[in-house]
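Student: Predicted model and sequence follow; I will ask about them next.
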Amino acid sequence: MTSALNRLQPLNGNNMKLKTLLLFVALIQSVVSMAQQDWKGDYTRAKQVYQLQKYEIAMEYFLPVTSPDAANPYASYAQYYYSLSAYKAGKYNEARQMLLQLINRDPNWKQISEAHYLLAGVYFELKQYRFGMTSLTFVQGMESSVTTFRQSYYAKIAPLDTLIKLQRVYSSDKELAKALFNQLAAYPVNSKNNMLYEYLAQEFKFTKLNRTVTYVTKTEYHVAVILPFNLSESNSENYKSGYAYEMYQGILTAVDSLKEDGVTIKIHTYDADRDVMKIQAILNYPEMKGMDLIIGPLFPSLIPYVTNFGELNNIPVINPISFNSNIIENKTQTLLFQPTLESIAGQVSSFAKEKFVYRKNSSKDNDLKPKNNVLIFYSTELKDSLLAVYYRDSLQVKGFKVSKFVKVTKENIGTVGKIFSDSISLLTTSHVFVASGEPVLASNIVSALEISRQNVPVITKSDWLDINNQTYEQFERRNIYIIYPDYFAFYTDAYRSFKAAYIKKYNVYPSKYTIIGYELMSLVGDKMRTAGTGYFNLMRTSPVSKGHFTAGYDFSKKPCNNYVPIYYFSDLKLTLANPFDEK
């Protein structure tokens, strides 16, 4: 039997048409063949990239395979691994979005519990704890993993107030109660949450720690000051011009004043640069275990050695300048004299919630309608980026909506003016938060607000005060608020007297580091006078303490300064916007 193709061959006159038709059919078949996606191959290649731990690249490989094609049996798996890659790359929002899509699209997927488990981890990383705990309730057949998850993530919940609130809501969760119990155990027996500690011990049969401590009043207290004086690099008195020496002079000045008030403190000075072996040698000196306090060190590589030494020997350690919350994590004897970035974000967002929700941005505005939109701008510096993220998260918990979250670079700084040109959006804007001290960004924002003629408050860093092309008149007119923890009132009679005595003794003007040293040692000495060797616990439980020249300090909520002073200009003078109640 001859084929249809053979039967057509004799038709010589139609050979050209026949060849064209065959070529067309072949082309169609080729296109169809190419259109048939190789799902298995693409998924396998994506898994190979994931196994190489190239997680951001793996996300790009998995993304096409997440297509909900009826012929694609790997879509749900690709969605899961895309999310897992995003989680490991620290891209938690992308992971959350894809996992929610997976759970909604394929709720009966055979590994859906693993998706809920991963989503819970994502929520905890985003500090959206209640969503995370809800996700855990959907996890089936993974009891051991869920328990491990709870033990690990619950221990990281901060601040303490958040953990307390969660435990009240999920009061039957034993692992959550255990995490709270462990954190409360680090506080002294006279702390404000001691009753809660006792309740948890009784309700869940937890074993209480022996927290009985006997405090004594001493005739002389010993304080180790470990700072980078760089004495080995100087053959003259030039080292005395450094910030470490300025802080040290402030400490000595406070010691002199305290002695007049009946508190004697002996300072032991140690020079520590970045040399780990040197700090280890210092900690091995026999006198170190007899210290009542260690101030410093300042370099991050040295800090863990000293804080661990303090924990082991029950000696308080105070870092005078760091904002890093990792230093105080899981520590009971360490204190940051400055607020952490998380504390700054939390306190400033609370201030904004109180002051900037019901207010007018223009004469046509209705201040009865709440303003919950916030614009956030931040620089490429790590510290600014972290502050912006913490502030965004803190705002969202308080019911704000972050309408713009912009990392400002040289390439996109022109978009700032466009954002402020939207007058309709500005009417619903509560405030602007700027985590950057860049002069160009500051000028752009102030100019844009001048043009808009809307009275939208701006909260920013104290770096703005050093910008030459911006005036205090502009800051006052444009409602600029300054986060300024280390501002000191240089115009008071008390400070003028201090400055005169300081210049007479050291022949230099006091710097901000001088004031930090002076305030730190003065506060410690004042508590020593009241509580003796129990001064550290008194600091941790006392309400806000007013500084000599600074706004104040509050260590009662967490082991860092939780009072964050915010200033604004009134009659061209910096004025405290959030004074604490001294009653």
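Tutor: Perfect, I can see it now. Residues are numbered from 1 along each chain as shown.

Student: Could you use CA atoms for every contact and neighbour count after this?
Tutor: Noted.

Student: Which residues are in contact with residue 301?
Tutor: Residues near residue 301 by C-alpha atoms under 8 Å, 6 or more residues apart in numbering: 274, 276.

Student: this is the other structure I want to compare:
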Amino acid sequence: MILARNHQPPLSGNRRFIYLIIALVAAACSPKLQPVATQPVKKETEKSVVKTPPLKEVKPEAPKVSAIALLLPFGLDHLRQGAAYTAVSLREADIALDYYRGFKLALDSLTGLGYNFKLKVFDSKGEVAQAHSLGSNPAVRSSDLIIGPVFPDDMKAFTGAYANAKQPIVSPLSPAAPATFKNANLITVMPPLEYHAWTAARYISSKIKPKKVFILKSGYSDENDYITPFKKAIDSLGKKHIQVVALTVIHGQLSSLIPQLSVSDQNVFIVPATNQHFLTITLRALDSLSSSYPVTVFGHPSWINFSFLKADLLQRLNTIISTSDHIDYKAANMVTFARNYRDEYHIEPSAYAIKGFDEGMYFGQLAATDKLKNIPDNNFTGLHNDFQFQKKTGLGFINTHVNLYKYINFELKKVE
């Protein structure tokens, strides 16, 4: 999940691939349109009295070409003589290049099915000023579909300069709340945090049905982005029959909760924290409780990427984690994609390449079939997540699909 630049997960970027950017961008357009073979219309056979005038040859309509603008932070300025990529800009360029490769491979696949595209690639540079400038670029404005910019600040600057546009604008990788941008044409692909909270609440109210739910807080205000919608959801879905007990945990002290715990039913704990020190101590305390009380823990979606959280501990705690981008690398369709990607680019696909491919297949086909205005009617099963969009007044379209995973035999298995 990309909330801000300083929260990007480590990338396995290889600088030598950055120098492929210029060549790749130059080849951005999908394969050239194939001419449609036509045959002349034969004249009607002459009759004895009435002669039919010869029919004029009708030229077939030109195939529809969908123009797509791709705004990614390649940072090509860093390739100039005397310039150099920083660690941050190199990670951003890796994201851009991997996403571009996946997206382009998707359009190539659709072109093989008879669709036609004009892919226009722009360097957003990962800079607010550049994103704002692209908002007034005629080549961008004339596109049927706009993908990017990637980062929330850049998207805010871009939509601020593009407020009256009718073209749909896709936020491809950031789960930032759409209210941040307030653009009715925005399409948010990565479900915002509130939909993770609603998914957890729905599972708890329908499957576990506890009498109480305990929220363990670290004290950081950003946890309210999860806690507030969770409380609203559990009250709505549980019809206020499920009591919510919130506790700010200090040094792993959970003793005050013991009188409220059940020895027979599952004790459900919501832990929306992402701080390593807090999680290490608090989960250890919960592990101690689990020896005497049934425990089920629901964690923040970021947990799925935290290497310091060990599978054996999370399994003992019956941990369930919501995610919108877990990839099953053993699935048949994923194996096929990885093979095609290696054949094309001679490198393993990253998570960003996989997301680029999914979004290229989905939005490319919608653009080619004039269905971009009917997104909620067109669901999609991708390699990293499903797309199930809802239209929200003033906020555009939001993908609400979130999966729940649980550790079984020390591996994450889907439970919903």
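Tutor: Okay, I see it. For clarity, every value in this text was computed on a predicted model and none was experimentally measured.

Student: TM-score, when you put one on top of the other?
Tutor: With the length set by TM-score structural alignment, normalised by the length of the second structure, the two chains reach a TM-score of 0.72; 340 aligned residues with a C-alpha RMSD of 3.0 Å.

Student: and the closest residue in space to residue 217 of the second structure that isn't next to it in sequence, how many neighbours?
Tutor: Once flanking residues are discounted, residue 217 of the second structure sits nearest to residue 248: 4.5 Å by C-alpha to C-alpha, 6 or more residues apart in numbering. Neighbourhood size, residue 248 of the second structure [other C-alpha atoms under 10 Å]: 14.

Student: Next: residue 336 of the second structure.
Tutor: By other C-alpha under 10 Å, neighbour count at residue 336 of the second structure equals 10.

Student: Now name the helix or strand holding the residue mapped onto it from the first structure.
Tutor: In the first structure, the residue equivalent to residue 336 of the second structure is residue 497, according to TM-score structural alignment. Using DSSP states H and E, residue 497 of the first structure maps to helix 493-506.

Student: Which residues outside that helix are in contact with it?
Tutor: By C-alpha under 8 Å, 6+ apart, helix 493-506 of the first structure touches 253, 489, 490, 508, 509, 510, 549.

Student: rerun that using 7 Å as the cut-off
Tutor: 509, 510, 549 (C-alpha atoms under 7 Å, 6 or more residues apart in numbering).

Student: Quickly name whichever of these is closest to residue 461 of the first structure.
Tutor: residue 549 (19.7 Å; C-alpha to C-alpha).

Student: Check the gap between that closest one and residue 166 of the first structure for me.
Tutor: Going from residue 549 of the first structure to residue 166 of the first structure by C-alpha to C-alpha, to the nearest Å gives 38 Å.

Student: So residue 282 of the second structure sits against residue 252, correct?
Tutor: Yes. Residue 282 of the second structure is within contact range of residue 252, at 4.6 Å (criterion: C-alpha atoms under 7 Å).

Student: And the counterpart of residue 177 of the second structure in the first structure, how far from residue 291 of the first structure?
Tutor: In the first structure, residue 177 of the second structure lines up with residue 325, judged by TM-score structural alignment. Going from residue 325 of the first structure to residue 291 of the first structure by C-alpha to C-alpha gives 24 Å.

Student: More neighbours: which of these two?
Tutor: Legend: neighbour count by other C-alpha under 10 Å for residue 325 of the first structure and residue 291, higher for residue 291 (19 against 16).

Student: what residues are up against the closest residue to the more buried one other than its chain neighbours?
Tutor: Counting by C-alpha to C-alpha, 6+ apart, the nearest residue to residue 291 of the first structure once its immediate chain neighbours are dropped is residue 222, at 5.1 Å. Residue 222 of the first structure makes contacts with 265, 266, 267, 291, 292, 293, as judged by C-alpha under 7 Å, 6+ apart.

Student: hang on, residue 222 of the first structure is in a strand, isn't it?
Tutor: Yes. Using DSSP: H, G, I helix; E, B strand; the rest coil, the secondary structure at residue 222 of the first structure is a strand.

Student: Now which residue in the second structure aligns to it?
Tutor: Per TM-score structural alignment, residue 222 of the first structure is aligned with residue 67.

Student: In three-state terms, label residue 301 of the first structure for me.
Tutor: coil.

Student: counterpart of it in the second structure?
Tutor: Looks like residue 301 of the first structure aligns to residue 153 there (TM-score structural alignment).

Student: ok, now how distant is the residue nearest to residue 291 of the first structure from residue 503 of the first structure?
Tutor: For residue 222 of the first structure relative to residue 503 of the first structure (C-alpha to C-alpha), the value is 27 Å.

Student: which residue is nearest the centroid of the second structure?
Tutor: residue 190 (3.3 Å; C-alpha atoms, centre = their mean).

Student: which element is it on?
Tutor: Counting by DSSP H and E, residue 190 of the second structure is found in no helix or strand.

Student: And for residue 394 of the first structure?
Tutor: Going by DSSP H and E, residue 394 of the first structure is part of helix 382-397.

Student: which of the residues in the helix or strand following that helix are buried?
Tutor: Using DSSP H and E, the helix or strand that follows helix 382-397 of the first structure in sequence is strand 401-407. Across strand 401-407 of the first structure, burial judged by 16 or more other C-alpha atoms under 10 Å covers 401, 402, 406, 407.

Student: now do stretch 282-302 of the second structure
Tutor: 282-283, 285-287, 289-290, 293-301.

Student: cool, stretch 480-491 of the first structure as well?
Tutor: 480, 481, 482, 483, 484, 485, 486, 487, 488, 489.

Student: To which residue of the second structure is the first one aligned?
Tutor: Correspondence of residue 480 of the first structure to the second structure, assessed by TM-score structural alignment: residue 319.

Student: returning to that earlier point: what's the nearest residue to the match of residue 177 of the second structure if we skip its chain neighbours?
Tutor: residue 340 (5.6 Å).

Student: Make sure the one you found is actually in contact with residue 321.
Tutor: No. Counting by C-alpha under 7 Å, residue 340 of the first structure does not reach residue 321; the two are 10.1 Å apart.

Student: So those two - more neighbours on which side?
Tutor: Comparing residue 340 of the first structure with residue 321 by other C-alpha under 10 Å, the one with more neighbours is residue 340, at 23 against 17.
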